[in-house]
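Colleague: coordinates only, no sequence provided:
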């Protein structure tokens, strides 16, 4: 994986030369500024997405030829725009060491309950995986224990485990957190999901409890995506950062089960699934052994170390180069799907909206900023790897920053811009409690638009985007995405478009570029981000977390560096 970026560019020169010509023509047609070089171009955004989401890039999975092409393309575009390398040792990239784990061959899953034996299908009834450093997983007749939402939150006086011994057992866990379906908000911030509701937390807590495995019950509404998304990720390779404590950090087996399977398990154990869910929404919940239900699971594991890459370009600040503003987006998608997951004969999960649109925005911002006056603070343009595998590229950067985090004024992360035309509003993901949200609202107002807080807080997007890796270390950060209030059709039309995308295309081959896309709205959104970045890069302001934010205390530790 350690290849010379110059050789990558040469290898894919045919792609980049054609792309550059097309983008130059697209940029010249921009009309938002008297000088086309200083205007965000909808056509240029579309051309970047067309190329990055094309079959040639094979779904941009880390550690594949698709990564090689993606990295080469990004480097070439940054270089053509006149930016400087911002990576390690004066290069364009930052190495991100990862471990890739995937099933070798099929998984055998057998359910025993009530004297009956039933074979379950991996990918259909459930998904099974592991990040343990092992060659084989073998669980024999592991009992199933329902542990509610699988949450231990001492500060909320909440413990779903109540001391249950999970050694040798598989925990069955509900997705989201206890407030999602309650009529009144409780201890978990109402329908706005907390980190305790994220599947990542549930796996982490089960590992701390010594469980042999954990299966999350999939339900579309609280998960915020359908089974096809679970299937797509569940049958794809897993990635993790290199860990000395991988045995302790991960359960031997993890995965999801269909709601229908959970219902049948509960029914055979003499339990009502819905009644048990309601019981799990109370702090006095106690775990329940699912009668004599047990699973035997066996599969071979292929593990290998790879080195993926973040791609980083910069414009050094003219007067305060040690202070920076970051624009980021993740370049990775899900690669090529197994044959059984093809859509209309297509197996490539192109990742057009998620997240070639975000990468296109970073490239356009880089081009426009490079064509304009040098800012006072440095600007970094970062294309991050392995977001789809758990924000791993962003986590690595936050642990090994290439610009001081204490003087990183802000991170503007970009995700899933809309291809459906202009909107009256722009949105950010989650409820961050950071001054950047108000800055975004002010920038929208200045352009005659409005700001909409995340309309889908229960989906937990705040914890599902790369800005979260920066927020955890205190850096003011938000993820910016499309609003829903379409000029053509209003909020109802915008919501219908979004819902259709998540139902049929998200993380699936259907997430393709289309020549009929209308990226004028995306260009307007990226223009607002340019406004925000230019204002902040030429000011002495330091964005901050609101009082009571869990990230504010971390940020405050470096206050002296910003005085």
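Modeller: Yes, it's here. Just so it is clear, the model here is predicted, and its values are computed rather than measured.

Colleague: all contacts plus neighbour counts: C-alpha atoms, from now on.
Modeller: Fine.

Colleague: mind listing what residue 52 touches?
Modeller: 60, 70, 352, 356 (Cα atoms under 8 Å, 6 or more residues apart in numbering).

Colleague: second structure follows, compare the two:
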């Protein structure tokens, strides 16, 4: 088991004058300003963001860590954007219902087509849409979905069961993620997918679905893209689903309950059909990861990565105040500026034994694309990457007693974060919201799938001013009102002292790994342990 022997119980002082709350707040204020246009990939906002990050990494004193001796890694992506009006009609019992795109549904496509056209496709309810032989679960039972639209529930079959079953209770597995639903239904041959939105199991409201869903989609270039994407995909409001089931002679809640059992089989939604048509503008773009490097003194071929994603959602529809820019201050300018500060203080201090990479990733909000591309095209050997410490959504509301990580990663880094927190008189809190599935929603997941021990750290909830009750209320209000919305913005009330304390712990964590000869480990029960073990010989 890995041990942070390099960090004494009292915790070492941080070089460079320590992590500066003033620097953190200043960087967020700039990156989340209107000038950066919401930092969407492949826009003028990206150009400004990348230039700013490179300039700050230079000032920090680290070296270029990108391709060909530069500061960036080019990430080629296919961009797909609905262009023009969306025509969508639901027909049940011979009665048509026009659907509003953005109101009733959000429709989109990543299929390699310039126009989507679906004519009177039958709707079939497929429960949670899970095919998991290792868990004894198959929601499809051999039903042919070609030419049909699958209506599917978000999250896992266990989410609303009184006792944990095959899917870890309320702690979301990968089968509960909306990304999995789309992938699996493409494998099943469906013409389209409509995920039923419900706020609790989705972990965000319809406003988030709308703002994300009406933005451009991104994917890595694929010669066989039709195998990976249904022609039509999207979300539908819960109220629309309830009405649809009722008109089809079914009870939505009763069918949901049936879908929580392994005996579930798909059920046609009466004579309901969906017709939809819209144009899709597809092009190939190149976006960029930004990478700084600090060479290790003894084992330079071994690496510790600090990462965060720079992208947000750019310019969208105006909110009630007329603001169209999704500024992405908490999500995730806070993580970006943490990486910049870590680069500065590490460069100011003694060189660690292992090399450090400071990676600011693109297109996380488009499906972890920048991280996925890096993991598939690594700039350092992944088998000799000791750890990825990813940073997301630090709190603007002052200090907390605790620091948290996302999901139940079953990785030794969680215990190591606990150790460094206690060394500075704080504590580590496991993810208090496992049902949100955050483990699968952050960039560390792309590295974990490649076997690298990885963690995403974020703010705890136990505020020094107000305790857990206050912290939870602030978090809930953020996700209800500002997540992926224009109001996720820097204000003069921003209090970065808590962020500075959190980033100090992440300095301790990375410094301990970088000055240790030991390797962090996936623990028993981790789905990534076997992948890592395949490269064990490289670390001996």
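Modeller: Arrived safely, thanks for sending. All values reported here derive from a predicted model rather than from experimental measurement.

Colleague: rewinding a little: from the contacts of residue 52 of structure 1, which two are the most distant?
Modeller: The largest separation in the contacts of residue 52 of structure 1, counting by Cα to Cα, is between 70 and 352 at 13.1 Å.

Colleague: those two: which is more packed in?
Modeller: residue 352 (32 against 28; other Cα atoms under 10 Å).

Colleague: how near is the equivalent of that one over in structure 2 to residue 29 of structure 2?
Modeller: Under the alignment (TM-score structural alignment), residue 352 of structure 1 pairs with residue 329 of structure 2. Applying Cα to Cα, to the nearest Å, the value for residue 329 of structure 2 to residue 29 of structure 2 is 8 Å.

Colleague: find residues that contact each of the two.
Modeller: residue 490.

Colleague: apart from its neighbours in sequence, what residue is nearest the residue opposite residue 377 of structure 1 in structure 2 once aligned?
Modeller: By TM-score structural alignment, residue 377 of structure 1 lines up with residue 354 in structure 2. Leaving aside its chain neighbours, residue 354 of structure 2 sits nearest to residue 296 (4.3 Å; criterion: Cα to Cα, 6 or more residues apart in numbering).

Colleague: quick one: what's aligned to that neighbour in structure 1?
Modeller: That one, residue 296 of structure 2, aligns with residue 317 by TM-score structural alignment.

Colleague: SS state for that match?
Modeller: coil (DSSP: H, G, I helix; E, B strand; the rest coil).

Colleague: identify the residues contacting it.
Modeller: The contact partners of residue 317 of structure 1, by Cα under 8 Å, 6+ apart, come to 323-324, 374-379.

Colleague: if we go to 7 Å?
Modeller: 374-378 (Cα atoms under 7 Å, 6 or more residues apart in numbering).

Colleague: distance of residue 170 of structure 1 relative to residue 220 of structure 1?
Modeller: Residue 170 of structure 1 is 22 Å from residue 220 of structure 1, by Cα to Cα.

Colleague: neighbour count winner among these two?
Modeller: Shown here are residue 170 of structure 1 and residue 220; by other Cα under 10 Å, residue 170 has more neighbours (28 against 16).

Colleague: find the residue closest to the more buried one in space, skipping its chain neighbours.
Modeller: Closest to residue 170 of structure 1 by Cα to Cα, 6+ apart is residue 213, at 4.4 Å.

Colleague: next up, the contacts around that neighbour.
Modeller: Contacts of residue 213 of structure 1 (Cα under 7 Å, 6+ apart): 169-171, 251-254.

Colleague: and if we set it to 8 Å?
Modeller: Residues counted as contacts of residue 213 of structure 1 (Cα under 8 Å, 6+ apart) are 169-171, 206, 251-254.

Colleague: check residue 89 of structure 2 too.
Modeller: Contacts of residue 89 of structure 2 (Cα under 8 Å, 6+ apart): 96-99, 274-276.

Colleague: could you dump the residues you listed to a markdown table with secondary structure and distance to residue 374 of structure 2?
Modeller: Output for the contacts of residue 89 of structure 2, formatted as a markdown table (DSSP: H, G, I helix; E, B strand; the rest coil; distance: Cα to Cα, whole Å):
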| residue | secondary structure | distance to residue 374 of structure 2 |
| --- | --- | --- |
| 96 | strand | 47 |
| 97 | strand | 45 |
| 98 | strand | 43 |
| 99 | coil | 39 |
| 274 | strand | 39 |
| 275 | strand | 39 |
| 276 | strand | 36 |
